[in-house]
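J.: Just a sequence and a predicted model for now, questions to come.
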Amino acid sequence: MAATEPSQSEIWARSDQYHNSFLLKPDPILDAAQEHTKARGVRYDISVSAAQGKFLQLQLLAIKAKRVLEVGSLGGYSAIWMARALPEDGELVALEVEKLHAEVIEENVRNAGLSSKVTVILGRAHESMKAMPASEPFDLVFIDADKPNNTNYFIEAKRLVRKGGIIIVDNVGRGGRLADENNSDAMLDGVRELLRHIKDDTDVEATTIHTVGEKGFDGFVYAIRK
C-alpha cells in the first residue's frame, strides 16, 4: 500500500518541529505551564507556538525592554516567554477578561518564579488600557485578544507605547482568507478594519508577516510607533 502523502498542515508542523529541535531547548517549566492550563480547563492549544514565544522573547532582548503590555494572556504561556527577557526591575502587565484565565496566569507565572515581574489585570482589556497613563510607556505591546476589537486595542496601544516602541497584533493571517472580501465573519472583519486603520495612520510604520507552522497559516502585524 502506497504511503499517504502528508497534508500541507502536517508539513508545516514538521518543519516547525525540525527547526525547534536545533534552536529551542527543552523547557519543563513551559511544558508544565501548558499542562496546568489544560488541566484547569483553559484552551492551552490556542496559545502562541514555542517558536513564536521565542520570537517575542528575542524582540524584547533586542530592544532591551523593561515594560511590556500583553493584551489577552490566556494561560500565561507567552507571558512567561516574555517576562524571562525582562531585567529584574522589569514588568509585564497581562490583561485578561476571564477570571479563570487570570487565576491560571498567576499560577503559571508563580510556578515559573516570575511573579515579581508579572502583574495581571482582570477586566475588559479596552477599558483597562484606557485607564492606563501614557506617562508610564511600554516598550512593546503584544495584542492577542478578541479580533473584533483589534483596532480599539491598537489605538490604545499606540498611546501607551513609547516612541520607537513596538506593537505586535497576532492572528491576522487567518488562513489567507482576508483577501476574499466575500468571505466575512467577525474575526476576518476585525482584522480588515485594523488594516484599513493602519493604512491611514501616519504615527506608525507597519507590515504583516505571514507565518506557517504548527499553528497553521497565520501571521502578525508588526508596527513601530514613530
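T.: In hand now; what should we look at?
J.: from here on, contacts and neighbour counts on C-alpha atoms
T.: Noted.
J.: Counting by contacts, list what the longest helix that the chain contains packs against.
T.: Counting residues, the longest helix found in the chain (DSSP state H) is helix 8-23. In terms of contacts (3 or more CA pairs under 8 Å, 6 or more residues apart in numbering; DSSP states H and E), helix 8-23 is packed against strand 204-213, strand 216-225.
J.: buried stuff in it?
T.: By 16 or more other CA atoms under 10 Å, the buried positions in helix 8-23 come out as Ile11, Trp12, Ala13, Asp16, Gln17.
J.: who touches it?
T.: Here helix 8-23 makes contact (CA atoms under 8 Å, 6 or more residues apart in numbering) with Ala51, Val212, Gly213, Glu214, Lys215, Gly216.
J.: again, but for stretch 150-159
T.: 71, 125-126, 129-130, 134, 141, 143, 167, 169, 190-191, 193-194, 197, 225.
J.: can we see that at 7 Å?
T.: His126, Met129, Lys130, Ala134, Val141, Gly190, Val191, Glu193, Leu194, Arg225 (CA atoms under 7 Å, 6 or more residues apart in numbering).
J.: Tell me which residues touch the second one, please.
T.: Read it as Met129. Shown in contact with Met129 (CA under 7 Å, 6+ apart): Glu156.
J.: how close does it get to Gly190?
T.: 18 Å (CA to CA, to the nearest Å).
J.: that older thread, out of the helices and strands packed on helix 8-23, which one sits most buried?
T.: Stretch with highest mean neighbour count among those: strand 216-225 (a mean of 19; mean count of other CA atoms under 10 Å).
J.: so what does that strand touch, helix or strand wise?
T.: strand 161-170, strand 204-213 (3 or more CA pairs under 7 Å, 6 or more residues apart in numbering; DSSP states H and E).
J.: Now do it and strand 204-213, the angle between them.
T.: 160 degrees (axes from the mean of the first three to the mean of the last three CA atoms, to 10 degrees).
J.: Would you mark the buried spots in whichever helix or strand comes after the longest helix of the chain?
T.: Reading on from helix 8-23 to the C-terminus, the next helix or strand found by DSSP states H and E is helix 28-39. Across helix 28-39, burial judged by 16+ other CA under 10 Å covers Ile29, Leu30, Ala33, Gln34, His36, Thr37.
J.: then this one, side by side with the first:
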Amino acid sequence: MMLNNVWKDVDEYFIDKLIPSDVTLEGVLQANKEAGIPEIDVSPTQGKLLYLLAKIKGAKNILEIGTLGGYSSIWLARALPETGKVYTLEIEPEYAKVAIKNIQNAGCTSKVEVIVGKALETLPTLKEKGTFFDLIFIDADKPNNPHYLKWALELANNGALIISDNVVRNGEVIDERSEDDRVQGVRKFMDILETEPRIESTAIQTVGNKGYDGFVISIVK
C-alpha cells in the first residue's frame, strides 16, 4: 500500500471514530464543489482541531483570513458562546456568496461576518473599529503570510492564539532557493516568528487527507 494511501486511510479511521457524520458540513463541501471553489478546505480532523482550540482558549472573537466556502468558519463558529463572533475575510466575491449561504444553512449567521475584499485592505478597518481577537486563523495566499502575521499581532488580545495553515508545503519549506512564491512567503513568515519577541510558536508536521503539510501554532504574550 502506498504511504499516502495509508495517511488517508488513517484519517478516515479517526474521522469515523471521533467526528460524527455531519450532514451540514458535508453539504458545505458539496456546495463548494458545485460552485467550483478549489477543494483546499481544512480536513474534518483539522476542522475539529480548530474547534477544540477555540473551545480550550474560550475564544469570544475570532479572525479568519481566508474564507473559501465557509467550511472552517462554521467549525470555528460552533465553538463560540452565543455572544461570540467570527470575522472572516475573503477576496473573491463569488466565494463569499457561497460561504454566506453555507453559513446561513448551518445556522451560524449571527456568529459569522463575511468581509469581502483584499485582506490587507480590510484588516486596517478592524483595527479602526477597535476589534481585537482571542484566536486568529491564517489560511489565505501564502506570499502575504508575513503581512498577515504582522496584522495578526496588531489585532491580537494578550494570550491570543494564532494558527497558520499550510506551512510545510510537502517539505518544500526547507528549500531556500525555491522559486515558488508560496514557499518563500512561508519562509519569510517563519523568519519573523524566529525573531519576534511578542510571540511563542511551534510547528507541527501533518499527514492525512490533505497530504503532507503542517501548521504553526503561536501564542501572543
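T.: Nice, I can see it. Being a predicted model, the structure only gives us computed values, none of them experimental.
J.: returning to that earlier point: Throw the buried residues of helix 28-39 of structure 1 into TSV and include distance to Lys158 of structure 1, thanks.
T.: Below are these laid out as TSV (distance: CA to CA, whole Å):
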residue	distance to Lys158 of structure 1
Ile29	32
Leu30	30
Ala33	30
Gln34	31
His36	33
Thr37	30
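J.: distance of the counterpart of Val221 of structure 1 in structure 2 from Glu200 of structure 2?
T.: In structure 2, Val221 of structure 1 lines up with Val216, judged by TM-score structural alignment. Separation of Val216 of structure 2 from Glu200 of structure 2 (CA to CA): 10 Å.
J.: Kindly report the same for Val220 of structure 2.
T.: 7 Å.
J.: Burial check on Glu181 of structure 1, number of neighbours?
T.: Glu181 of structure 1 has 10 neighbouring residues, counting by other CA atoms under 10 Å.
J.: wait, Pro124 of structure 2
T.: 14.
J.: Alignment lookup: it to structure 1.
T.: Structural alignment (TM-score structural alignment) places Pro124 of structure 2 against Lys130 in structure 1.
J.: Likewise for Lys188 of structure 2?
T.: Using TM-score structural alignment, Lys188 of structure 2 sits opposite Glu193 in structure 1.
J.: If we ignore the residues flanking it in sequence, what's nearest that match?
T.: Thr151 (6.7 Å; CA to CA, 6 or more residues apart in numbering).
J.: Map that neighbour onto structure 2.
T.: So, by TM-score structural alignment, Thr151 of structure 1 is matched to Pro146.
J.: And its match, how close does it get to Lys221 of structure 2?
T.: Taking CA to CA, one finds Pro146 of structure 2 at 19 Å from Lys221 of structure 2.
J.: neighbour-wise, which of these two wins?
T.: Comparing Pro146 of structure 2 with Lys221 by other CA under 10 Å, the one with more neighbours is Pro146, at 20 against 13.
J.: In three-state terms, how would the more buried one be classified?
T.: helix (DSSP: H, G, I helix; E, B strand; the rest coil).
J.: Hmm, Glu98 and Ala125 of structure 1 touching each other?
T.: No. Here Ala125 of structure 1 does not reach Glu98: they are 10.4 Å apart, not a contact under CA atoms under 7 Å.
J.: Looking at these two now, which is surrounded by more residues?
T.: Neighbour totals were compared for Ala125 of structure 1 and Glu98, and Ala125 leads with 23 against 14 (other CA under 10 Å).
J.: Next, the contact list for that one, please.
T.: Counting by CA under 7 Å, 6+ apart, Ala125 of structure 1 touches Val71, Leu95, Glu96, Val97.
J.: Ser218 of structure 2 too?
T.: Leu161, Ile162, Ile163, Ile199, Glu200, Ser201, Thr202.
J.: Could you check how far it is from Asp165 of structure 2?
T.: Going from Ser218 of structure 2 to Asp165 of structure 2 by CA to CA gives 12 Å.
J.: Ile40 of structure 2 too?
T.: Counting by CA to CA, the gap from Ile40 of structure 2 to Asp165 of structure 2 is 11 Å.
J.: Could you check which of these two has the larger neighbour count?
T.: Asp165 (20 against 8).
J.: wait, which of the helices and strands packed on strand 216-225 of structure 1 is closest to Val104 of structure 1?
T.: strand 161-170 (21.1 Å; CA to CA).
J.: Which strand or helix spans Leu58 of structure 1?
T.: Per DSSP H and E: helix 50-62 holds Leu58 of structure 1.
J.: just to revisit the earlier point, between the buried residues of helix 8-23 of structure 1, which is nearest Glu91 of structure 1?
T.: Asp16 (29.8 Å).
J.: mind checking what that closest one lines up with in structure 2?
T.: Applying TM-score structural alignment, one finds that Asp16 of structure 1 aligns to Asp11 in structure 2.
J.: Same list (the helices and strands packed on strand 216-225 of structure 1) but as TSV, adding distance to Lys64 of structure 1.
T.: Converted to TSV, these look like this (distance: least, CA to CA, whole Å):
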stretch	distance to Lys64 of structure 1
strand 161-170	11
strand 204-213	20
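J.: Of all these, which one is nearest Ser184 of structure 1?
T.: strand 161-170 (18.7 Å).
J.: so how far is Ile29 of structure 1 from the aligned residue in structure 1 for Gly107 of structure 2?
T.: The alignment partner of Gly107 of structure 2 in structure 1, by TM-score structural alignment, is Gly113. As judged by CA to CA, Gly113 of structure 1 and Ile29 of structure 1 stand 10 Å apart.
J.: before we move on, back to that, can you check which of the helices and strands packed on strand 216-225 of structure 1 gets nearest to Gln59 of structure 1?
T.: strand 161-170 (9.0 Å).
J.: next one: that closest one to chain centre, how far?
T.: Distance of strand 161-170 of structure 1 from the chain centroid (CA atoms, centre = their mean, to the nearest Å) equals 12 Å.
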